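Visitor: sequence and predicted model, in that order:
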Amino acid sequence: MRVQKDAQPFSLTCRVYFEDTDAGGIVYYVNYLKFMERARTERLRSLGYAQSQLAEEGLLFVVHSIEARYLAPARLDDALQVTAEVVELKRASLRFRQQVRRVADGQLLCEGQFLVACVRADNLKPRAIPEALHAAFAMDSGLSQ
């Protein structure tokens, strides 16, 4: 399934703290990945699923691969808007397109795509996304066949 163009991506606002910055006073590159992880986790929560609940049921979502581009720096105290848009939904995986923008001026700071696999918690082998969760992602994302 691929996303339709009119779907609105999930959005999370967060703030840059001192611990997020490097010696130059800008956000250390790997922290953008952490902000994006939080947005994906909150996207899941917005659908009524907590990662801890899914783990207890023997299901984990793991990042298979990422592609990221860093375009401009974020700095201490910046408010950031982080999006998490499902652009592809398969039987056992999802592809997210994500962006990090500065709230004050809307400037795009970082963007990427993440392939996230659904696996069994006990052996980390691929497994199908539960039907109800798959349907929730499809409906909320405006996905079509």
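Guide: Cool, the structure landed. Numbers count the residues shown, from 1 in each chain.
Visitor: please make it C-alpha for all contacts and neighbour counts, starting now.
Guide: Noted.
Visitor: which residues does Ala138 contact?
Guide: Residues in contact with Ala138 (C-alpha atoms under 8 Å, 6 or more residues apart in numbering) are Leu89, Ser144.
Visitor: show me the strands in the protein, by range?
Guide: Per DSSP state E, the chain carries strands over the ranges 2-3, 10-15, 59-70, 79-89, 93-102, 108-120, 143-144.
Visitor: work out which residue lies at the spatial centre of the protein.
Guide: To find the centre residue of the chain, average its C-alpha atoms and take the closest one (C-alpha atoms, centre = their mean): that gives Arg40, at 3.0 Å.
Visitor: let's bring in a second one:
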Amino acid sequence: MRAQIGAQLFQHRCRVYYEDTDAGGIVYYVNYLKFMERARTERLRSLGFAQSELVGENLLFVVHSAQARYLAPAKLDDELNISAEVMEVNRASLRFRQQVRRAADDVLLCEGQFLIACVRADSLKPRAIPEALREAFAVDPGLYPAGD
């Protein structure tokens, strides 16, 4: 299933705090992954799906794989815009494309792609993404990738 093409890009805004930086006042590389995780969580929340409620439905989203490119540093007190665009919805996974940009000048600092698996909370075995969530991301609910 293709994600919402042409839909307004989701943005999550955050500020860089001292705890996010290294001794030089530069954001430590792994913290970009945390910023992007928060943006994905807020994207789900914006669609009406709180992760705490999904756990009650025996559903978790876990990172299957991550790819990141670091292009420029964020620094202490920078305000950041983090996008969370769903590129693909499969039976039991979501593929996100994400960017971290400095709000003041819109410079791209980091970009990545993440494959997020849907699993059962009790066994961590793959499970189908609920139809309501699939539809929230879909342009055409009848459009699925080959083999799904």
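Guide: Yep, it's here. The model shown is predicted, which means the values in this text are computed figures rather than measured ones.
Visitor: and the TM-score between them?
Guide: Comparing the two superposed chains by TM-score structural alignment, normalised by the length of the first structure, the resulting TM-score equals 0.93, with 143 aligned residues with a C-alpha RMSD of 1.5 Å.
Visitor: picking that back up, redo the strands of the first structure as CSV? Include mean neighbour count and distance to Ala135 of the first structure.
Guide: Output for the strands of the first structure, formatted as CSV (neighbours: other C-alpha atoms under 10 Å; distance: least, C-alpha to C-alpha, whole Å):
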stretch, mean neighbour count, distance to Ala135 of the first structure
strand 2-3, 16, 13
strand 10-15, 17, 16
strand 59-70, 15, 16
strand 79-89, 24, 10
strand 93-102, 23, 12
strand 108-120, 20, 15
strand 143-144, 16, 10
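Visitor: any chance of TSV for the ones you listed, columns distance to Val27 of the first structure?
Guide: Formatted as TSV, the entries for the strands of the first structure read as follows, by distance: least, C-alpha to C-alpha, whole Å:
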stretch	distance to Val27 of the first structure
strand 2-3	31
strand 10-15	11
strand 59-70	11
strand 79-89	11
strand 93-102	12
strand 108-120	10
strand 143-144	33
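Visitor: so for His134 of the first structure, which of the ones you listed sits nearest?
Guide: If you check each of those against His134 of the first structure by C-alpha to C-alpha, strand 79-89 wins as the nearest, at 7.9 Å.
Visitor: average gap between that closest one and the second structure?
Guide: When the second structure is overlaid, strand 79-89 of the first structure sits 0.3 Å from its aligned residues on average, using mean C-alpha distance after the TM-score superposition for the first structure.
Visitor: before we move on, back to that, so how far is Ser46 of the first structure from the residue nearest to the centre of the first structure?
Guide: As for Arg40 of the first structure, its distance to Ser46 of the first structure is 10 Å (criterion: C-alpha to C-alpha, to the nearest Å).
Visitor: same question, Gly24 of the first structure
Guide: Using C-alpha to C-alpha, Gly24 of the first structure is found at 35 Å from Ser46 of the first structure.
Visitor: more neighbours: which of these two?
Guide: Comparing Gly24 of the first structure with Ser46 by other C-alpha atoms under 10 Å, the one with more neighbours is Ser46, at 12 against 8.
Visitor: return the residues in contact with the equivalent of the more buried one over in the second structure.
Guide: Ser46 of the first structure maps onto Ser46 in the second structure when the alignment is built from TM-score structural alignment. Contacts for Ser46 of the second structure (C-alpha under 8 Å, 6+ apart) come out as none.
Visitor: mind checking how far Ser46 of the second structure is from Met36 of the second structure?
Guide: 15 Å.
Visitor: buried residues, the longest helix seen in the first structure. List them.
Guide: Among all segments of the first structure classified by DSSP state H, the helix with the greatest residue count is helix 29-46. Residues of helix 29-46 of the first structure classed as buried by neighbour count (16 or more other C-alpha atoms under 10 Å): 29, 32-33, 35-44.
Visitor: and that helix, how far from the second structure on average?
Guide: Following the fit onto the second structure, the mean deviation recorded for helix 29-46 of the first structure is 0.3 Å by mean C-alpha distance after the TM-score superposition for the first structure.
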